[in-house]
Each structure stands twice: as structure tokens, then as C-alpha cells.
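A.B. asks: Next input, structure requested:
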Amino acid sequence: MLPYINAPFAYVANALGASTDELKLIFSFLLSYPLAAVLKRIPDRAPWQKNLFIIGVSLFYLIGLFDLWDGIRTLLWSSAGAYAIAAYIDSPFMPWIAFVFIMGHMSINHIQRQIINDPGVVDITGAQMVLVMKLTAFCWNVHDGRLPESELSDFQKERAIRELPGFLDYAGYVLFFPSLFAGPAFDYVDYRHYISTTMFQLPPGTDPSKAPPTRKKRKIPRSGTPASWKAAFGLLWLVAFLQFSGWYYTDFLLGDEYMKYNLFRRIWILHMLGVTTRMKYYAVWTLTEGACILSGIGYNGIDPKTGRAKWDRLQNVRPLAIETAQNTRDYLGNWNINTNHWLRNYVYLRVTPKGKKPGFRASLATFVTSAFWHGFYPGYYMAFVLASLLQTIAKNGRRLLRPFFLTPDGASPTPKKRYYDIFTILVTQLAFSFTVVPFIFLGFANSWLVWLRVYCYCLIGVAICLGCIFSPVKQKLQMQLKKRNRGKIEEVIKEEQEKERVQNAPTLGLPDDPEAEMEEIVAEVKKEMEARKRRGGSVSFDIRKAVEEKLSKR
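C.D. replies: Sure thing, here's the model as predicted:
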């Protein structure tokens, strides 16, 4: 640690009653903005200088700011081990060997952190969790680069590494400072395209006049405005967290005062504790995303509708979508987005033999990986098991109940559909307010105590719903639905469901529900058909082709 650097943080921490390390972590997020602006201004023709700058800043964070010498060794062992495995093991099992090594190394640190059990101290596990996603993806990309293109999917072709990077490029990728401590993670190919500026080339056939504006012949587009908005929103979330955490905190729910309120007030406080806890993550992920945008790596091409540059390549969370989620898919799918992508592309689809459909084995492997990646606190596993049951219930509920609030052909909502939407939003939010309790409290005893204090309302609801699913109630609802005319669209749903199952991302280790998305797409196609009828036009277009086009745009 640099001399005297800790003194101002310790002084402010004592005044605010906060943790010194947490203040330094926030400072590193904010400092990444001006440093990202400097990185962006290093000449495009000198990527080695950019790599050195990235490495130097990360070393300052790890050693000069946090004195994490052990952390440096941890990151070195993981990254050097992964590189050596990728370089010297030419085998189909290479990515799995690397996976076991990297995950095993992180598990040791998780256990050590759990033994110390000091949440106010910043250690290396956060950065190592981000690095695990990077390194396991890197080894799979190297493996794909050794295979013929005919054996690869489009995604694998885009990410395949045909030649191992040099040590400087690899170190820059591993230690990319805007996302060092909290993510977001990204693949090496994205970093290579960024550092070489090929990421910013216009697609073939694009009018050069539509290129996003740059400064002084720099290839990286101007990104100060979108980065500033992210910084502003991140700070707003941080201020909101500091304010709300004084009202809703864990000790209050464990104390006697909490039980003086009636059940509905206790459930409201429970819900607001979850919202308050999420605010911290909204703040961190929004701030780090803004620094990535300012550096340029958040660039994601040109929006075909607006003609402006898109900066959502590394978006990791959508707060509004989570807080108003109508189903488990929306809730989990908009949380920790890059982790969901990693689970889908490098676990869920990789454990499935070529030519086979992902099944129970893929789901189980993804679930276990996600759980181990988070750590070994009992709360994680309590939340995962309950969330998996919620997703099963939500999937069946949507299939069995939602069609009754649509017209018989499924094309339009009925007047009562708004009540269904309000009900599902309320149920989803209340269910996850209960489910995330173990994620917040981590320990079994405290989590179970809080559940008991709200009479385990979610567990009772889950038991009732599962009872209905495995009872004649389900068959009766299915018979009612069969009477409703769904036409040729029904055939498209059945044929496309399995294909969509492979393409959809698991959410935090829980396989997604492709049928729900298919029903939404099919409803859109039917609306288009009805619109053509009203205009007096032809409706003899290829339904299957229309559905596939909408799938490709999602």
C-alpha cells in the first residue's frame, strides 16, 4: 500500500461509520473514469502502450490502494495456469481440465473468506469471480480455434482463438481495470478487437457518413455522454442505497421491533430490504459499465433504427425491468446478465453432446456451477433451490393461465388481461422478496428465522402450486385450453420450442422458459396477420418464416 493513502479513507469512514475498504472500492470505480479517458487517448497504433497502462492501473488498485499482495499471487496463479493448460494440453478435455483448476482455486478462496467472515473487508474473491468467467471462456475459445469451422456454431466461430495471444495482450485482458473488481466479464476476442480497434470498423455496405463521431482521427467513437449518464445513475443508486440502508437493514429483521408490526407490514419491510440490497449492486454495476463505455470497449455497433452508436455490449443489469418483472424469466434474466451469458455459452451448451438437446444433465451442471461460483454459504443453496421451484411453477402457470386472458386465437389481450399482468407482477415480486432472503443473510439460521417471521408464505404458496401441477387441476385446465382455437400457430410453437430451448440463456443456473418467449412472438405474428386482414391485404405469408425472423432479432 502506498504511504499515507489509507489515512483520508479511514478519516471519512470513521465520520460516516462505514468501512474503509468499501470507500476505497467506490473510489476505484470513480477513479476509473478519468483513467479510462486517458486510456482512450493512447494512440490507436500503439496497443502495447494501452496494455501497459491497463496493467499499471490494476497493479495500483491491487497493491497501492488495497495492499493485496496475496491477491496478485492469486490472479497470477489462475491466469498463468489457464494459459499453460490452453497452450500445452491439446485435447478435447482441455477446457474441462482448466475449468476444474480455475473453479477449484477460487473455491479455496471462497472457503477462506467464509472462515474470516468480514464483509467490510475487500479481498480478491470478487475479482477472482470475474476472472473465472474470463479464463474458462478463454480456454473454450482456444479449444474452438483448434476445430474445423464446420464443427462450430456461429457463436463459436466468432469467439474462436486460432492463435494464442502474447503475454502482454493476455495480461491486459486479465487485468482490464474498469472491470477488475466487479465485472462485467467479456471474451478475449472482444478485448482483441478493442485493443486493435477493429471493433470500431463499420460493417460492409455501411455509409461512411453514418459512422459515429470521433475526435482527432481516433477510431474509438466519442462516448463521454453515455458514460456520464451511467456515472450519474450509478451515483444516484449509491445515494439511494446509503439512504435506504438506514431504514431497511438485516439486524432490524432479526430484532424484536420487527415483530411488533402486522404481517403485511413485515412483508413490505422484507421486500424493501431486497430492493435496498439490490441498489448496491445497481450502483456498482452501473458505475463499472460506465467506465467500460468511456474506455470504448462497451461499443456495440450502430443502432439500425437511430443510426447512433450503441454502448450496451457490457450491460450487466436492468434495474427497472427487475423491479417490475412479471415472471421469473424477466426477473432473473435482467440480473447479472453477463454471468447468465457465461453460464449459457460455456456451461449449459458445453455439457450437451453434439447433436443432442440440452436436458437434465445440462440443467444440473449449470445449477451446480452457478452455486459453486457464488461460494459455499448455505443461503446461496437455499435461494437456488427455491428459485428453481419458482421457475417451474411460473412456467406451468404461464402455459395454463395466461391463454385465458387472451382472445381464443391468442392474438390479442382481453379486457381482463391487465388484471392478470398486475397479479403476476405482484406475485413475482413477493415471491422473490422471500427467495432472496438467504442471499442477503447467507447463514441458514438467520435466513430460516426471517422466513418464519413472515410465516413462510412463499413456501406454502410453492407447496400449493406444485400440488396443483401434479393433480387433476392441471389436466382440467389443459382440456379447457384445447377447446380454444389456436390454429396453425400451435404447430409452429411445438416445432420451434426445442430449438429455442438451446438458444435461451439459463438464468443464474436455472434453465430458461423458451415456450414463454415463443408464445409472445407468435402473438405478435398473429397481430400482424389481423392487421393485414383489416387493411384488406394478403395474409398468405409464411408464418414459420415470420416467426424465425422475429427470433433472430431478439
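
A.B. asks: For the rest of this, base every contact and every neighbour count on C-alpha atoms.
C.D. replies: Fine.

A.B. asks: Name the nearest residue to F177, ignoring sequence neighbours.
C.D. replies: Leaving aside its sequence neighbours, F177 sits nearest to S58 (CA to CA, 6 or more residues apart in numbering; 5.1 Å).

A.B. asks: any idea how far that neighbour is from Y419?
C.D. replies: 51 Å (CA to CA, to the nearest Å).

A.B. asks: So which of these two has more stuff around it?
C.D. replies: The residue with more neighbours, out of S58 and Y419, is S58; 25 against 11, by other CA atoms under 10 Å.

A.B. asks: Any chance you could list what contacts stretch 128-146?
C.D. replies: 74-75, 79, 82-83, 86, 92, 94-95, 98-99, 102-103, 106, 152, 156-157, 159-164, 174, 180-188, 339, 342, 346, 373-374 (CA atoms under 8 Å, 6 or more residues apart in numbering).

A.B. asks: taking those residues one by one, which sit in helices?
C.D. replies: Taking DSSP state H, the ones among the contacts of stretch 128-146 that sit in helices are 74-75, 79, 82-83, 86, 94-95, 98-99, 102-103, 106, 156-157, 159, 174, 188, 339, 342, 373-374.

A.B. asks: Check which element follows the longest helix seen in the chain along the chain.
C.D. replies: Criterion DSSP H: the longest helix present in the chain is helix 263-295. Per DSSP states H and E, the first helix or strand lying C-terminal to helix 263-295 is helix 319-323.

A.B. asks: Distance check, the residue nearest to F177 against S91.
C.D. replies: Taken as CA to CA, the span from S58 to S91 is 33 Å.

A.B. asks: can you check C139 too?
C.D. replies: Counting by CA to CA - C139 and S91 are separated by 11 Å.

A.B. asks: The two: which is more packed in?
C.D. replies: C139 (26 against 12).

A.B. asks: Following up with a second sequence; could you model it the same way so I can compare the two?
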Amino acid sequence: MNNDDLIYASLLLFSITFGYFIRLFKERELRKWVSTLVGLLLVFVVSGFHIVHPLICTLINALIIVNMDKTTCAKYSFAFQFGYLAFFRTTEYFGIPYPPAHTNLVQMVLTLKLVGLAFEVQDTAVAKAKARDKSEDSDTNIQEVAASVSPGFMDIFHYAFTHVGVLTGPFYTYRTYNDWLHTPFSDHAPCFEETLRKLKWLPLFLSLFLTATYFYPLQYAKSDEFYSERSFWYRLWYTYPSFFIFRMRIYSGLIMSECVCTMAGLGAYPVATAPVAGQGPSKDFALLRQVVSDPEQAKKATYNFETIHNIDPYGSEFIPTLRQSMKSWNICIQYWLAVNVYKRLPRNAFRTTVTLFVSAFWHGIYAGYYLCICTVALYLPVEDLYVKHFTKGLGGMAGKIADFVVWFFRLQALSYMAITFFLLTIHDSFKYWNSIYFCCHVLWAAFYMVGVVAVKARKKSNMEKDKSI
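C.D. replies: This is a model prediction of the structure:
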């Protein structure tokens, strides 16, 4: 474990512990200010004078959201924030020292929060306009959205720098943050118990991460020895421990970041409102209002933290298809991408690719991010073809074998793609793929062509049978 990882883990542990104390502040305005001041301190500790970057972004976005036309402000926020993200990662070309790695994490989370807030405000304005054009019994969900998000300048500042998730996320909406401050949910939710439930898996993931890193260091894949003395099969196999290390590291970090939320009580909602990861309550808003206004009902309600549920290791490991397993990984960010990018694009064959490109751009400017994330768009059509026409509907032992085969190829595909995420540069990434002859690209293309031919042959055979009948 390097120094960056130690600092990262230490600050997350501090944030988890501090969550217990922040809940002791029953006066909500005091809780808000204390949380923000601690959040600013955390950002300063990891950033130093580079804290100017998140401060500038928050200032400009606050001005956009507060002063511009609410029905169009999101596109300006999106353009500015992602444009600044590109500048932030190329500051050395402008004679400005490159920010520390942890400041990059702060900036990534801030991008999601500020752009997401602009879309919340925009959706609120659009919903209000629709509600005015309808009868008084307009859709309840529209009324709820219209009433929920109208922050002032300082509200945006507090949301951006509250200590909960300021370093690593998970992403949560402004409404969720506002509910944390102004509802009694955190006072009655099982914050400590939920935190312990999540943390019990941490020793396992950390020990697996440290053990695998010791025996299979990622930097070895960049060494001359790796290419000169290792066989094709060893180089191909090395994608597995590399991807395993990556998963264990991410599981550990995301579980700890979830615990920062659970210990502070942020993201707690009544189970009856069917909270959704990233979004919050999805139904029964009338009950939500009742629980807020009735102390006795608030005490009796059953709560969960699904709103900030960001990683499902079991689903990520064992769901057979890539399309479905992706929904178990960085769940709150998947929600952000779906709501703020994918669903706002025209319905065509390119919106999945555009969404993946935005995800890659958000991660960084290294070619490895794009090669890893955007290559998903090449694999999904192959998987979809075989699942739809050959494995779907199979039961019994045949179904289990089919699921295993799909899972095996999904794991190989992700391992093959993910190694470029570590190698980063286009030179190192293509050097590695070239050393194994781009075998997975070739295999996917071959499988796709064979699958298309087989599907056409099956359709032709079925048509001939129908004619003979």
C-alpha cells in the first residue's frame, strides 16, 4: 500500500468517526456549518493551495445556477465543469503545478455534485412550468420535485464542501443532502449498526488486496522482463490478478466511503419510500411528509441507506453478463450517468458510446481510461447477441453451464479492458495488447460474425419449416 492509499484510508477513517459526532449536533444550522468547515479542512489537507480549483468551480457553478435561466442552466454548468476538468488535468501546460492525486478525487466528486445540482434545478423549473399548465391535481411526483430543489448561493457552497463524501463520494443529490439537514431520519436510522455491517467486509478485501499486490505488483506489467522473459499465456493470464487487485482496492475504498455516509446518517430514508441508489425516495412522498412532521411516526419507521449504496461486490463478482454486472459497480455514479447523460441524449445507437465517453473523460485524460471504458461498447453487442439468441431461457443444468460460460467471457473481457486502466498511456496500453496480439478484440469479432451467421441460419431454417407445414 503506497502513501497515497494510506492517506486516503486515514482520512476516510477520520470521516467515518466524525460522522458519529456530527449527529450529536441537533441544531441543524450548526450541523451544516461544522460539516462544511470540516469538509474544507479535509480538502485543504489533501490539496494545499490547490484548493483554489474546487473553490473556483463552486463559485462559478453557483453563479450559473443562481443567476441564469433555470430551465437551461444545466448545459452551461455541464460545459463549464467538464471544460474546467480538462484544464485541471493539464495545468502543467499552463505553467501551473499539477494538483495532487487526492485533489483530483475531490474535483471528480465535485463535478458530479455541481452538474447534478444544475440538472436538479433545471428539472425543478421545468416541472414547475408543467405544473402551471396543468390542473391542480398534477402528478404528485412533479409537485414533489418542484418543491424540493431551489438552493441559494451558500446552500450550493455547503452542499459542495460538506465533509460527507467530499473526498471520494458516493454521489448523492442536493435533495438528499437537504433532507439530511432538515428531516429527523438520521436521528432514528440504525447508523452505527449499518456502518458495522458494511465494515465487516473491509478486512477481507484489504487483506486480499495487500496479498495480491505483494505477489503480482501492477508495475511489473510495465517492466522489460515482463515482455522479454514471459510467455504469451503468462502475459494474458496476468490480466486476472491485475483486475483482482483493482477490484479489491475499489471495494475497500467504496465501502469506506459508504460508511462515511451511514455513520453521519446521510442517505437514510424510510424503507416504504423505496429509496433508489443515487436518487433517494422513488414513491409514497405523502408518507415521507408524514414521517417528517410526526415525531412518533419517525421513531417507528424502518430505515435503510439504499440511497448511498454504491457497490455490490457479490453482484459485481458473480452476475453473468457485463450489462447487468455494471449495475453493481459504482452504482450512484451509474445513476448520475444514466439520469444526466444517457436519458437526455437522443434515442439512437450512439448514446451508449457517448455515455461511456463521458465516463472516461470524467475519470481522466489518459488514453488508458478511454481504451478501457469505451471498449465496453465493442463487447456488449457480442454479449447481447449470444444472450438473446442462444442462452436466454435455458433452464436446469444447461442454463447453469450457459451462465458460467457467459460469466467466464465477461471476466476475461473486463480483465483485458481493465489492464489499460492501470497502464494509462497509449504506448503502454498498446504495447501490452500487441504482446498478446489483440486476442480479445479478434475473438469478439470472430464470435460476433459466427453468431450473426448462426442466427440467420436459424431464422432461415425456421422459415423453411413453417413453409413445409
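
A.B. asks: so who does the residue nearest in space to the middle of structure 1 touch?
C.D. replies: Central residue of structure 1 (CA atoms, centre = their mean): I337, 1.7 Å from the mean position. Applying CA under 8 Å, 6+ apart to I337 of structure 1 gives the contacts 315-317.

A.B. asks: quick one on the thing from earlier: in structure 2, what residue corresponds to the residue nearest to F177 of structure 1?
C.D. replies: Aligned by TM-score structural alignment, S58 of structure 1 pairs with G39 of structure 2.

A.B. asks: who touches that match in this structure?
C.D. replies: By CA under 8 Å, 6+ apart, the residues touching G39 of structure 2 are 161-164, 166.

A.B. asks: Next, give me the two most distant ones among those residues.
C.D. replies: With CA to CA as the measure, no two of these lie farther apart than F161 and V164, at 8.2 Å.

A.B. asks: out of those two, which sits in the busier spot?
C.D. replies: V164 (32 against 26).

A.B. asks: That one and V291 of structure 2: what is the separation?
C.D. replies: 24 Å.

A.B. asks: overlap between the contacts of G39 of structure 2 and structure 1?
C.D. replies: Retained in structure 1: 161-163, 166, out of those (criterion both residues aligned by TM-score structural alignment, their matches' CA atoms under 8 Å).

A.B. asks: Please dump the contacts of G39 of structure 2 into JSON lines; it should also carry distance to V382 of structure 2 for every row.
C.D. replies: Output for these, formatted as JSON lines (distance: CA to CA, whole Å):
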{"residue": "F161", "distance to V382 of structure 2": "43"}
{"residue": "T162", "distance to V382 of structure 2": "43"}
{"residue": "H163", "distance to V382 of structure 2": "43"}
{"residue": "V164", "distance to V382 of structure 2": "40"}
{"residue": "V166", "distance to V382 of structure 2": "38"}
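
A.B. asks: between those, which is nearest C259 of structure 2?
C.D. replies: Nearest to C259 of structure 2 among these: V164, at 9.6 Å, using CA to CA.

A.B. asks: if I look at the aligned residue in structure 1 for that closest one, how far off is M529 of structure 1?
C.D. replies: Counting by TM-score structural alignment, V164 of structure 2 corresponds to P178 in structure 1. For P178 of structure 1, the distance to M529 of structure 1 equals 47 Å [CA to CA].

A.B. asks: What of L270 of structure 1?
C.D. replies: According to CA to CA, L270 of structure 1 and M529 of structure 1 sit 46 Å apart.

A.B. asks: Looking at those two, which has the bigger crowd around it?
C.D. replies: L270 (24 against 19).

A.B. asks: Structure 2: which residue goes with the more buried one?
C.D. replies: Checking TM-score structural alignment: L270 of structure 1 goes with T239.

A.B. asks: residue contacts, its match?
C.D. replies: 415-416, 418-419.

A.B. asks: with the kept ones among the contacts of G39 of structure 2 in mind, which one is nearest to W180 of structure 2?
C.D. replies: For the kept ones among the contacts of G39 of structure 2, the minimum distance to W180 of structure 2 (CA to CA) is 11.3 Å, reached by T162.

A.B. asks: what's near enough to touch the closest residue to the closest one other than its chain neighbours?
C.D. replies: Leaving out its chain neighbours, the residue that sits closest to T162 of structure 2 by CA to CA, 6+ apart is T36, at 4.2 Å. Listed by CA under 8 Å, 6+ apart, the contact set of T36 of structure 2 reads 158-159, 161-163.

A.B. asks: Still touching in structure 1? Go through those residues.
C.D. replies: Mapping those onto structure 1 (both residues aligned by TM-score structural alignment, their matches' CA under 8 Å) leaves 158, 161-163 still in contact.
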